[in-house]
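In: Sequence and predicted structure below; questions after.
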Amino acid sequence: MVATQSDLDQILDKIASLSLDDEEMLLHIIRQRHIERKRDQILKDSRETMRAYNKDLVKRGSVSDLMKDLESD
């Protein structure tokens, strides 16, 4: 879901009407949810990487090998 500017303005107006304690609690909840989403993305990415590795779809080599490969493109 993509929030429009109007949606964000409404959300910010509602946040502005909260008490400082409630706003602090909201910040904590949002921070924790953001951390969880990042963890979920890392887990998803690592699973995809391991699948590719197990199927031998990845290249292996040194940094020099990588640089040579990049220069040849």
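Out: Looks like it arrived, so ask away. Since this is a predicted model, take the numbers as computed values, not measurements.

In: C-alpha from now on. contacts and neighbour counts both.
Out: Will do.

In: which element follows the longest helix seen in the chain toward the C-terminus?
Out: Ranked by residue count under DSSP state H, the longest helix found in the chain is helix 20-54. Sequence-wise, the next helix or strand downstream of helix 20-54 (DSSP states H and E) is helix 63-72.

In: Below is an additional structure, to be compared with the one above:
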Amino acid sequence: MSQTIQFHQILEMINDLSLDEQDDLINIIRHRQIEKRREEIAQNIHQARKDYQEGKVFRGNIDDIIAELNND
């Protein structure tokens, strides 16, 4: 409930900003989202490389994958 109240308060505060300030805020948030997503992608790549080096990645064609799934 507290989070909802805070969110509502934030929306009210944004509403009080000028249109230019709202545009600036939108741009800042977009850039932060883009940067956060880049960091997530970099972490996923790092984990994928680690898994590959440790032999935790299955490689093969579709028939190999189906055979592997049927063995479980």
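Out: Now that the structure is in, tell me what you want to look at. Everything numeric in this text was worked out from a predicted model, so none of it was measured.

In: For the two chains, what TM-score is obtained?
Out: TM-score of the superposed chains, computed with TM-score structural alignment, normalised by the length of the second structure, equals 0.86; 71 aligned residues with a CA RMSD of 1.7 Å.

In: sorry, back to before: mean deviation, the longest helix of the first structure versus the second structure?
Out: Taken over the aligned residues, the distance from helix 20-54 of the first structure to the second structure averages 0.3 Å (mean CA distance after the TM-score superposition for the first structure).

In: For that helix, what is the distance to the chain centroid?
Out: 7 Å (CA atoms, centre = their mean, to the nearest Å).

In: now stretch 7-15 of the second structure
Out: So, by CA atoms, centre = their mean, the centroid of stretch 7-15 of the second structure is 24 Å from its chain's centroid.

In: which residues are contacting it?
Out: Gln22 (CA atoms under 8 Å, 6 or more residues apart in numbering).

In: Swap in 6 Å and give it another go.
Out: Residues outside stretch 7-15 of the second structure that contact it (CA atoms under 6 Å, 6 or more residues apart in numbering): none.

In: Kindly name the residues of the second structure that line up with stretch 34-44 of the first structure.
Out: Mapped onto the second structure using TM-score structural alignment, stretch 34-44 of the first structure spans residues 33-43.
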